[in-house]
Structure formats: structure tokens, C-alpha cells
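Visitor: Sharing a sequence plus its predicted fold:
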Amino acid sequence: MNHTPCVALSLAVLSQPLLAAEGGFFEDAKASLSARNYYFSRDFSDIVGANQQSKAEEWAQGFILDFKSGYTPGTVGFGVDALGLLGIRLDSSPDRVNTGLLPVHGDGRAASEYSRLAPTFKTRLSKTELRIGELQPNLPVLAFSDIRLLPPTYQGVSVNSTELQGLTLQAGHLSSTHLRNEGGDGKMNAMLGHVPMRQAESDAFNYAGADYAFNANQTTASLWYGQLEDIYEQGFLGLKHSKPLGDWVLSANLGYYSAREDGDALLGRIDNQAFFSLFTARHGGHAFHVGYQGMYGDSPFPRVFANITPLGNEVPTYEFAYTDERSYQVRYDYNFAALGIPGLTATVRYITGDNVDTGRGFEGRDRERDIDLGYAVQSGVLKGLGIRVRNAMARSNYRSDIDENRLILVYTWQLF
């Protein structure tokens, strides 16, 4: 699906001043344009599985137009949002595709460009909002995963209500998905652990949940339900707590998932329970984290393809969510603003997992080490420019080893 002319037209229209407009619809409108330059390289040094491609390496340029209107005056307000996406190939070849940056044609070559333009219609009554169209939910059962060139989206209807102080209620019905490296949309698939289940498609994903913040917003309790129709249903119970203690801030993030097959059970029986915990201590520019995550039951962790989850030990390379896996994390963050360099941050993380039921007669083990450096220019002509460098090393005895490098440059213009 090629929407390039529509995207170009929208860029021109939305960049024009709206000074003559009246009412909250235009007065509260906002629009931004982000240019994202993304280099991705992933070497598979010990290939396991049917895909024998030894390297995925591509370079691409993306543009993300994000327009959000205000609401019309009155008891019931109406508005329209729009999301425009354009991805352009800068470097690729058939032996280095499937980075998740670009679509791949039937001949094995990456597309030279792809794009999408989609609206979201919204209405608001008091503190309750209904949205219909292009959606980007960020939920415990369907987390937002903007980790490649362009973000994924879903198509459907959602409702969000904050009528009661501290309580946020959400529900939705999603009928299709637009993947991060495609222009069109289609039905949803599942993943079990790290393995895509492309042989089964679902007509819808349904969700409902509540988050309640109390104790002066230091504590949040969450209860959620998600259903990928005819594949799986999943419940989530979460608790987050943060407490200042002298010059330190201590926090905990605990979560429990339980999943089973749903309806026609297109992927067969699913039996998974997952527990994660992540404890953090912050002091000045320092943040120290330790975490434990465990998979229980006869199945890996289920999710919508190619979604991520808020599991404490999930990272963009390995998920540590296969059958019976137990994993442990140590992580250190530093914000260089404490040294007078605002905008510069660093992260070092190590995760190790074992006890994996590989189904091949041996115990699966894996480990990963990540280093992330990021810098956001704070002032001057380059304000709005962000740079991120990521290096990852992942090793396993039951899936492919990975050596990975990413370089991401993002520049954002606030159009109005």
C-alpha cells in the first residue's frame, strides 16, 4: 500500500499556520515531524533453526508526522488525530534483509520505500474519551513497541476513563494491525516466547483493565485482561511502588500473568504463568536494578506478534520467556546531568536465564549483555536532535547467538 502522495500533502497542509481558526479544535492542536535515521546490524554467529541467513543489516530513513487536534467546544467534544509514516531504504541487500526496518518483497529484496497515513476520530465527555481508527495502545497485555524505524499501530476502537480520582479504566476492540515494517494492515498473529506463530490468524484482540494510583501516587495496582480471539486469553495483576528514603528513592515493579487457549484454540493448548519482579534504587544520577523472572506451565509466554511486553527481563534482543525459563537481571543506569551534562545517559545490563524446557532433551540456557548510550541536545540550533547507540551480545544453547549494533539519530520539529 503506497500512501506517499498523501503523506507529502499532509506535511504541506499541517505545516501551514492555523491563526484564522477558532475554537478548541484548532487552538489546542499540536503537530510534530520526526526524522529518524536508523542503522541496524545483527550477526547470527551460531545459527539455530530453519532460517540460515547469517546476518541482518540495513540502513533506512523514516519520517513520523503526528497531528493531534483539540476538542470542539461543548459538553461533548470532537476531534481528529492523524499519523503519517514514511520509510525510505538507504542500504540493503537480499542476503541482509529482515531487520524489521523495511518490508521484504517476494523476490527477497527490501522495498525502496513504504508509507501510511491514517486518522483517528475521538470524542470526549467529561473525563472519558472514545477513539476510533488508528490506535497505539500501551497496556500490560499489549505494550507499545516503537523499537525500529517506524512505530506499529492497531485499528479499532478504545475507551479511556479517569472519572474517579486515581482510577484509570480502559477497554478496546482491535480488528487488525499495521506492523512496524509494513505500509498496510492485516490480521494478527501470536508469538509463543520468541517464536512467531504465523500459521494461525486472529480476527480481533479485546482488552479491558484498570490502574489505581493511591498512597499519594506512590503505589499503583493494576488488573488487566487480554484476548487474542481463538488463540489465547491472558490475565495480568501488577503492583508498582516507589518510596523516598533520605537521598535515595526505592521502587519495586511486580507482575503476574496467567494465560490459556481461547475459543477454537488455533495454536492448540496454551498453559503459561509468568512472574516478574524488578527492584530499583536511585541516588543522584545513579540507578541500580535487580530483577527475577519466571515462566511456569507447559507453554512459553504468549503475546501478539511482533509485540513486546512489560516483563521485567524482556529486552529487544532476547525475551527470556520460553517454557519454564528462570532469569535474573542486574542493570545500572547513569544520568550525566548529575555531572553537569544534561541529556547524556548510559545503561549497562546483564541477564542470564536457565531451566528452559527446549523439548529436545536438554536444559536451555541463555544470557545477554547490553550497553546503551544516548544523548539529546538541550539547546541551540540542534535542539531536538537525539542520538542513541546500542551494542548487544546474546548467547544461547538452543537458539541463535546474536551480536547486535544499532545507531539511531532522531530530529523532531514542533510544527505548531
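Guide: Arrived safely. Numbering: from 1, shown residues only.
Visitor: switch to C-alpha atoms for all contacts and neighbour counts from now on
Guide: Fine.
Visitor: residues in contact with the residue lying closest to residue 206 once chain neighbours are set aside?
Guide: Nearest residue to residue 206, sequence neighbours excluded (Cα to Cα, 6 or more residues apart in numbering): residue 173, at 4.6 Å. Neighbouring residues of residue 173 by Cα atoms under 8 Å, 6 or more residues apart in numbering: 156-158, 204-207.
Visitor: another structure for you, compare them:
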Amino acid sequence: MNIIDIPRFIKEYITKRPTSLFAPDIEKYKQELSEIIQGKNVLVIGGAGTIGSSYIKAVLAFKPGKLVVVDTNENGLTELTRDLRSTPNQFVPEQYITYPMSFGDSVFEKMFLTHGPFHIVANFAAHKHVRSEKDQFSIEAMIENNVFKAKSFLDLLLKHKPERFFCVSTDKAANPVNVMGASKKLMEEVIMAYSSEIQITTARFANVAFSNGSLLAGYIERLFKNQPISCPNDVKRFFVSPEESGQICMLACMLGKSGEIFFPKLEEEEQVYFKAITEDFFKASNREIALCNSDEDARVKALTLNESVPYPVYFFTSDTSGEKLYEEFYTDSDEVDLQQFESLGVIKNARKLPMEAIEKCVNDLHQLMNSGNYDKQIIVENLKKYLPDFQHIETGKGLDQKM
């Protein structure tokens, strides 16, 4: 099968933008960005993922003096280094070090203190999939990573304050309907409690087209393995390219005021159905689709797959827990500034709870999870106490039950 040019496909069929959405603001603030970044020590946590690595490339354009990258994905760090070293005209500082470790490990603090002080710190380490919402154990791991570790790291940063700290969020934090979105909303609440002491910003942004582990990236894997493709026919999303995902985080980190939440200025009509992307993907690949009636029908058709027959695709109606048919970046109660930047909106009035309230919330969740007497529903009900806009959608079905 013809393997298409993915970056070109994203521009022509998904974002429908020939150049980056954020190019005008990067150009406008180029001098300021250079003054903030050039020669500085930068730490990126979760830097091997799609967004983290794209952020690194956006920052490297302004020549930092030192770059330390931490990620639990050892293979991902290897590929990041190969990518940076293999890209023509790519600036990489002489002091460039990668560490395969968790930012929750004790060895991380030793590394942090040795290589610091860091002027710019960005955290991309997160559970990001709605798929991770399975039971109490997967949810506890999600909250541990997205909330507890983030808070512990902020306590460390209080003692060694950077000039700027960025922690990535998600569009699913606005009116969350799944635990992943709720955990990131709670993360926002946690970091905002520190925003009077540390220069902190965050960003909610759209789906990153063909990002690691995404539905669209899975298409490439399925094709290589001659496996069928399945896709929801009723779900639409905002999309940014991998390059754009790093740029919005870089702009938010460097140009935002403490406590601000950034998001891309995209109109509702720019949302794209996954079904439409899938159809375009096969058109661009010069391959017809064989519509299937079920997962099993698709798997059976895949048994006789070859280049001369249509590719089996199953379009289904979404029926899994925590699945929102559309996305949004802010709520009616948010004070939004759409004038400051050409490509970015900014939420100015993010709730900033007193530290005592955050400590109580985190301690209550710790106590619940250490009790041994909890399940998914009990965790959801506890999260609702602290997140009034969390309206969980429970269907009893999870994404792991689908292809």
C-alpha cells in the first residue's frame, strides 16, 4: 500500500493550514522569545513524547545553553536524540543530556539538584488517554502521575524556583466527562495554587494529529500488520499538527503570565470527524475502503487482504465511558482574552484555591486509595466533590473492548 506523506496529509486534509497556526505570534514575539530562552538551562520532563519532543524543537530554535530531557520511555529518548542529531541545521546545545527515569523517582531529585539551577522547566509527563480509565487501579495510577507527582515536583520547585514553569493540560479538562480530563483539571487546580509563588502557565489544546498512541497513528501500525481499521463515525475533534503542539506550549511557557491557561484560537467549524479523516486517508493512499458491519466482520475480511482488494474499515457509533462527541477549550464562567495573541486565547480567571484546600483534596484522595476500600465509582464521586463541573459519562464499556 502507498504510505502517504503524513506531515503533508495533516496540512492538506486535517488542519487545512499550509503553515503553522502559531507562526504569526512566533514571528511577532521572536525577539522576546530569544531574550527569554537563549543561553538558558532547560529541563523537559516527558520530552520523548510527541508534544514534549515538539516543544523541544520549538525551544531549540532560540538556542538554549543547556537541555536536559527526562522520560520513562528509553526507546523514545533514543529516537529523540537520533531525530535531533539527524535533522539538517538543527541546533543542539553542547550540554544535551537525556535520562530514562520517572520524575517521581528519588534519583530524579539528585539529578535535578546536580544539573540545576534550571531557568525553564516544562512537564509533559502524563496519562493522556481516555482509554486508561478502566478500574480503580488504572485510575489511581493516572491520578498518581497527573496530580500527586506534579504536586511533589512543585514542592521541589518552591525550593529551587525556575524563571518559568509549564505543565501541559488538555482540552478534556473543560467540562470534563472522563477521569483523564478530571485528573488534568485537578492538576490545573493544583498548579494554580502555586502560581503566586512560581511563574506557572499551562495550555489546553486540540488532538495532535498522528501523535504517539493516537487513533490515527494506529492506522500506520494496522497497515504494516495487515490488520483492519476501526473508527467512530460520530466523534469530531479539533486538531493541531505535532509541530503546532510544541509551539503552543512554548508560547504559553515563555510569554504567559503566572496562572494563565492558553488554548488555540480555533472555530467550531474547524473540528473534523474521525470518519472524514479516515476516508481521506485512504483516498490519499489510492486505496478503496471495504465497509464492515462489526469488528469480527473486519477481522474476517482482513484474512484475505492484498493490494488488489479494498481495505476493511469498521465505522461504529461511540458507546464507551468518558467519550465526548465534541471538544471545548473553556466554559461559560471563564474570562477569556482573544485579543492579546493572533493565534492564542488566554483564560485569565482560573480558579486559585488556597493551599490548604489543595492539601486536603490530595490527602483525601491518598487516604481513599490507601484504604483498600474503593472502586472506580467511589473515586469518581470523590473527584466530583472537588470538581463541580465534572459530569462523568459511564456506559460500562471501555476502549480496550474495541479494536
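Guide: That came in fine, so what should we check first? Keep in mind that this is a model prediction, so the values were computed, not measured.
Visitor: So after superposing, what's the score?
Guide: Here the superposed chains carry a TM-score of 0.30, computed using TM-score structural alignment, normalised by the length of structure 2; 207 aligned residues with a Cα RMSD of 7.3 Å.
Visitor: about what we covered before: so can I have a markdown table of the contacts of residue 173 of structure 1 showing neighbour count, secondary structure and distance to residue 295 of structure 1?
Guide: Shown next, in a markdown table, are those (neighbours: other Cα atoms under 10 Å; DSSP: H, G, I helix; E, B strand; the rest coil; distance: Cα to Cα, whole Å):
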| residue | neighbour count | secondary structure | distance to residue 295 of structure 1 |
| --- | --- | --- | --- |
| 156 | 20 | strand | 31 |
| 157 | 20 | strand | 32 |
| 158 | 21 | strand | 30 |
| 204 | 19 | coil | 26 |
| 205 | 25 | strand | 23 |
| 206 | 19 | strand | 24 |
| 207 | 21 | strand | 22 |
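Visitor: Pick the one among these closest to residue 303 of structure 1.
Guide: Within the contacts of residue 173 of structure 1, the smallest distance to residue 303 of structure 1 is 10.7 Å, found for residue 205 (Cα to Cα).
Visitor: Isn't that closest one up against residue 175?
Guide: Yes - using Cα atoms under 8 Å as the test, residue 205 of structure 1 is close enough to residue 175 to be in contact (6.6 Å).
Visitor: if we can go back for a sec, could you dump the contacts of residue 173 of structure 1 to JSON lines with distance to residue 303 of structure 1?
Guide: What follows is these, written out as JSON lines (distance: Cα to Cα, whole Å):
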{"residue": "156", "distance to residue 303 of structure 1": "18"}
{"residue": "157", "distance to residue 303 of structure 1": "20"}
{"residue": "158", "distance to residue 303 of structure 1": "19"}
{"residue": "204", "distance to residue 303 of structure 1": "13"}
{"residue": "205", "distance to residue 303 of structure 1": "11"}
{"residue": "206", "distance to residue 303 of structure 1": "13"}
{"residue": "207", "distance to residue 303 of structure 1": "13"}
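Visitor: among the residues you listed, which two are most distant?
Guide: 158 and 204 (13.0 Å).
Visitor: Please work out how many residues are found near residue 187 of structure 2.
Guide: Residue 187 of structure 2: 24 surrounding residues under other Cα atoms under 10 Å.
Visitor: right, I mislabeled it, should have said residue 221 of structure 2
Guide: By other Cα under 10 Å, 12 other residues sit near residue 221 of structure 2.
Visitor: Following element in sequence after the longest helix seen in structure 2, please.
Guide: Counting residues, the longest helix in structure 2 under DSSP state H turns out to be helix 355-371. Counting by DSSP states H and E, the next helix or strand C-terminal to helix 355-371 of structure 2 is helix 376-386.
Visitor: ok, the residue nearest to residue 206 of structure 1 to residue 156 of structure 1 distance?
Guide: From residue 173 of structure 1 across to residue 156 of structure 1, the span is 6 Å (Cα to Cα, to the nearest Å).
Visitor: And for residue 58 of structure 1?
Guide: 32 Å.
Visitor: Then residue 57 of structure 1?
Guide: 33 Å.
Visitor: cool, and residue 386 of structure 1?
Guide: Distance of residue 386 of structure 1 to residue 156 of structure 1, given as Cα to Cα: 32 Å.
Visitor: Residue 120 of structure 1 too?
Guide: From residue 120 of structure 1 over to residue 156 of structure 1 (counting by Cα to Cα), the distance is 9 Å.
Visitor: Can you tell me what sits against stretch 389-396 of structure 1?
Guide: 317-318, 364-374, 401-408.
Visitor: Ok, stretch 240-260 of structure 1 next?
Guide: With Cα under 8 Å, 6+ apart, stretch 240-260 of structure 1 has contacts from 218-221, 232-239, 269-284, 302, 311.
Visitor: Quick check: ChimeraX command selecting the buried ones in those.
Guide: For the buried members of these, the matching ChimeraX selection, counting by 16 or more other Cα atoms under 10 Å, is:
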select :219,220,221,232,233,234,235,236,237,238,239,270,271,272,273,274,275,276,277,278,279,280,281,282,302,311
